[in-house]
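In: Generate a structure from the sequence data that follows.
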Amino acid sequence: MWVVIIAGGRGLRFWPRSRRNRPKPVLALGSRQPLIVETVDRLRGWVPARRIFISTSESMAGIFQKTLPALPRSQFILEPEGRDTAPGVGLAALLLEKRMARSGADSVLAVLPADHVITRPAAFRRTLAQAARIAAREDVFVTLGIRPTSPSPLFGYLLPGKPYPGVKGARWLLRFQEKPAPAVARKLIARGGLWNAGMFLFRPSVLWPALRQHQPAMFAGLARIAAAAGTRREKQVIRDVFPRLKKISFDYAVMEKAEKVAMVRGDFGWTDLGGWDMLYRFQGGDGRKNLGAGRRAALDSRGCYVESEKLVALVGVENLILVETADVILVMARGQGAKLKSLVAMLEAKGLSRYL
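Out: Next up, the predicted model:
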């Protein structure tokens, strides 16, 4: 197995801790180490180190190289600019395909997020191995499914079909729906639907026909890059072509449209910390507890999350997020995290980019 870890997003829903020079994957959120370090560490000793790659933008490369000093720079796949995950996955697959072919039959590529929390790494590796077995012997995409705890519109949903023979917990996928409305999500859950964990396994030879059929312009652009790969023109062609590729996620571009997809159900303590509210719940928040990092005192207050090096005293307040950094204090009602992207855009428009 070969692994590409996608480390592209800033994680605006964790502002003000996440910044341009400190994206979400380098933060320790629900973890002792930066999220991307934990992602790499849970693969060490199981996937050879030379087969672990980081896909990120040129502007963020230095940040991740500093965070992962043991990983050679040759194992960073750099995008001229962020174009969401579909172009990034395509670029990584075409640049790695020849190396993978030289390795023989073991030519499965696993695409993993850099910023998810997994509390049972051994169970995760077992699930990933099951998915890799399917991807190695079938011309399919394989994804991992997680039992939902709510009809959240923040996740994609997988509707399982018939059992896949010979692999425990594996099924053919009946339907893949990315981020449906809560009412639709509830119906999918009632039919046994699972959350899409955002992890995909396939052989590159399976990806190209899918892109040619469903994203022909992207396929043509990647083909231009592939023709220059390994030559002195490679970097320049990537810089010319990649920024013009359609900005779209791999989920929407490929997985929703793919004709043949298998899924493996996983139970490995998975959490995609999408923002401060989810971090509150991950730490055991139930709407009554006051949680966070640092010193706090609370009187007639509940459901608050506080991060500050100063003592924070709460009196008569409920359901607040309070996060202090060296130059910013965020005070936000719990449940309003989706508005942080709009807040960041507003600050940028007001000329306050130094805080972003």
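In: switch to C-alpha atoms for all contacts and neighbour counts from now on
Out: Will do.
In: Strands along the stretch 51-200 of the chain, start to end?
Out: For the stretch 51-200 of the chain, strands defined by DSSP state E, counting those that start in this stretch occupy the ranges 52-57, 76-79, 109-113, 117-118, 141-146, 157-163, 170-177, 194-202.
In: For the residue nearest the centre of the chain, list the residues it contacts.
Out: Among the residues of the chain, the one closest to the centroid is P113, at 3.2 Å (C-alpha atoms, centre = their mean). P113 sits next to I5, I6, A7, G198, M199 when contact means C-alpha atoms under 8 Å, 6 or more residues apart in numbering.
In: Another for comparison:
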Amino acid sequence: MLTALIMAGGSGERFWPLSTPTKPKQLLSLFSDKSMIRETVDRILPIISADKIFIATNILQVKEIKRELPDIPEENIIIEPTFKDTAAAIGYTSMIIQEKFKFQSEKIEVVVLASDHLIKDDETFRQILLKGAQEARENSTIVTLGIEPDKPETGYGYIEVENNDDLFLNNVYRVRRFREKPNKETAEEYVSSGKYLWNSGMFIFTIDTIFKNFEVLMPEHMEILNKIRIEVCKNKMGLDLSESIKEEFEKFEKISIDFGLMEHSKNIKVIPVSIGWNDIGSFTALEEIFSSDETGNIIRNTKEVIIHNAKDNIVICNDCTVSLLGVNNLIIIKNGDNILISNKENAQDIKKIVSKYNQLKNCKK
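Out: The predicted structure is shown next:
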């Protein structure tokens, strides 16, 4: 039985000021009239029904997520008491899924997806999920999707494939190891070798397999999960469940599933895919999605723009007129009373401004 876990607890700080704590990137409509999380759910509905889709989030976002996803059962929207990274979130939500379907005789497969990724080839994506679920079910493996790289990207982690021949898309291969984000020279070596894929952060496993891996590789996490299970089995939900397990949840080490489990497990498989994937990690990712004007400017959701001797800028200014004069390679974003002006080179550091912005707000209270 195929289920899905959509991770939707991120703050999306690199998209400030469009993104806020209560309406982060996954709740923005960046590419269509739908939010990114709505796009994510709609993408898998043809193969996974709404009652089998679970959302892991936090108390700040739960109200807006319920509004965006009225077809998802309320008990399937899981509120994490505090952020302890993906190992805790995946273990906790897998336990809730297991409890909900405990009377099912078949194995339960879980597809773990981000709520804020762009995927253009939905049909191929769904076919790969079904293939990965079959592999996970039949061979008790954890399957990850590896993106075929088209450039030496330094912003992604890489997956080294255990194979001496050429890699073929949509085939299943054993993973040799995971690699952290490389420098430019190393990334060029990875791509030219043909043995490396971008780590998409998407996983498929059966619940039995993931808990066996937790028991062996993360026994402290498993011990906490077993204590939390007592409350999960009482049929609590939402904020009631979140508050009842908060004390135990805070004991989790803050660690990602990649560091805690994936990099150490001996039975990881990967499927190389080309599905038009982009993790939309910062505003500069929009350059890969949208067409620019004749001078390289990308203008979105702006009432009117006046340009003279300005090129390669990204402008999103809801319902206002923007004039660009003699400026290049800037990110200019307006949302409400907040305006961001940044060089593209600093796009990954926008969260530093968010930190200072929050400090300023707290000082004025």
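In: from the contacts of P113 of structure 1, which would you call buried?
Out: Applying 16 or more other C-alpha atoms under 10 Å to these, the neighbour count classes I5, I6, A7, G198, M199 as buried.
In: Distance to R51 of structure 1 for these - can I get that in JSON lines?
Out: Output for these, formatted as JSON lines (distance: C-alpha to C-alpha, whole Å):
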{"residue": "I5", "distance to R51 of structure 1": "11"}
{"residue": "I6", "distance to R51 of structure 1": "14"}
{"residue": "A7", "distance to R51 of structure 1": "16"}
{"residue": "G198", "distance to R51 of structure 1": "20"}
{"residue": "M199", "distance to R51 of structure 1": "17"}
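In: Out of those residues, which is nearest to V108 of structure 1?
Out: Checking those against V108 of structure 1 with C-alpha to C-alpha, the nearest one is M199 at 13.0 Å.
In: Could you find the counterpart of the closest one in structure 2?
Out: Per TM-score structural alignment, the equivalent position to M199 of structure 1 in structure 2 is M202.
In: again with G337 of structure 1
Out: In structure 2, G337 of structure 1 lands on A347 (TM-score structural alignment).
In: next one: L245 of structure 1
Out: That one, L245 of structure 1, aligns with F252 by TM-score structural alignment.
In: ditto for F268 of structure 1
Out: Counting by TM-score structural alignment, F268 of structure 1 lines up with I275 in structure 2.
In: Distance-wise, check that match relative to E80 of structure 2.
Out: To E80 of structure 2, I275 of structure 2 is 30 Å away according to C-alpha to C-alpha, to the nearest Å.
In: More neighbours: those two, which one.
Out: Between I275 of structure 2 and E80, E80 has the larger neighbour count (other C-alpha atoms under 10 Å), namely 24 against 17.
In: From what I see, the match of L245 of structure 1 and F83 are in contact.
Out: No. In this structure F252 of structure 2 lies outside contact range of F83 using C-alpha atoms under 8 Å: 9.6 Å.
In: between these two, who's got more neighbours?
Out: Set F252 of structure 2 next to F83 and count neighbours by other C-alpha under 10 Å: F252 wins out with 21 against 16.
In: three-state assignment of the more buried one?
Out: Secondary structure assignment for F252 of structure 2 (DSSP: H, G, I helix; E, B strand; the rest coil): coil.
In: Return the residues in contact with the match of F268 of structure 1.
Out: Contacts of I275 of structure 2 by C-alpha under 8 Å, 6+ apart are I119, K120, D121, D122, T124, F125, I147.
In: and if you look at V108 of structure 1?
Out: So V108 of structure 1 contacts M1, W2, A132, A135, A136, L201, F202, R203, P204 (C-alpha under 8 Å, 6+ apart).
In: between the residues you listed, which is closest to A92 of structure 1?
Out: For those, the minimum distance to A92 of structure 1 (C-alpha to C-alpha) is 9.6 Å, reached by P204.
In: tally of neighbours for the closest residue to that closest one other than its chain neighbours?
Out: Spatial nearest neighbour of P204 of structure 1, excluding adjacent residues (C-alpha to C-alpha, 6 or more residues apart in numbering): A93 at 5.9 Å. Neighbourhood size, A93 of structure 1 [other C-alpha under 10 Å]: 24.
In: Please apply the same query to K66 of structure 1.
Out: Using other C-alpha under 10 Å, K66 of structure 1 has 11 other residues around it.
In: residue contacts, the closest residue to G287 of structure 1 other than its chain neighbours?
Out: Leaving aside its sequence neighbours, G287 of structure 1 sits nearest to G303 (C-alpha to C-alpha, 6+ apart; 4.3 Å). By C-alpha under 8 Å, 6+ apart, the contact list for G303 of structure 1 reads G285, D286, G287, R288, K289, N290, L291, E318, N319, L320.
In: Max pairwise distance over the contacts of V108 of structure 1: which two?
Out: Every pair of the contacts of V108 of structure 1 checked by C-alpha to C-alpha; the farthest is A132 and P204, at 13.2 Å.
In: Looking at those two, which is more packed in?
Out: Neighbours were counted for A132 of structure 1 and for P204 using other C-alpha under 10 Å; A132 has more, 25 against 22.
In: mind listing what the closest residue to T86 of structure 2 other than its chain neighbours touches?
Out: Nearest non-adjacent residue to T86 of structure 2, counting by C-alpha to C-alpha, 6+ apart: S256, 4.7 Å away. By C-alpha under 8 Å, 6+ apart, the contact set of S256 of structure 2 is D85, T86, A87, A88.
In: ok, so of these, who is nearest K23 of structure 2?
Out: Of these, the one sitting nearest to K23 of structure 2 (C-alpha to C-alpha) turns out to be D85, at 19.2 Å.
In: my guess is the closest one meets F259, correct?
Out: No. Using C-alpha under 8 Å, D85 of structure 2 makes no contact with F259, being 10.6 Å away.
In: Those two: who's more crowded?
Out: D85 (16 against 12).
In: Which positions within stretch 119-128 of structure 1 qualify as buried?
Out: For stretch 119-128 of structure 1, by 16+ other C-alpha under 10 Å, it's P121, F124, R125, T127, L128.
In: just to revisit the earlier point, right, and the secondary structure at the match of F268 of structure 1 would be what?
Out: Assignment for I275 of structure 2 (three-state DSSP): coil.
In: if I look at it, how far off is P149 of structure 2?
Out: Per C-alpha to C-alpha, I275 of structure 2 is found 11 Å from P149 of structure 2.
In: Give the intersection of the neighbour lists for these two.
Out: If you check I275 of structure 2 and P149 against C-alpha under 8 Å, 6+ apart, no residue is contacted by both.
In: hang on, the earlier thing: between the buried residues of stretch 119-128 of structure 1, which is closest to K187 of structure 1?
Out: Checking the buried residues of stretch 119-128 of structure 1 against K187 of structure 1 with C-alpha to C-alpha, the nearest one is T127 at 26.3 Å.
In: All good on my end, thank you.
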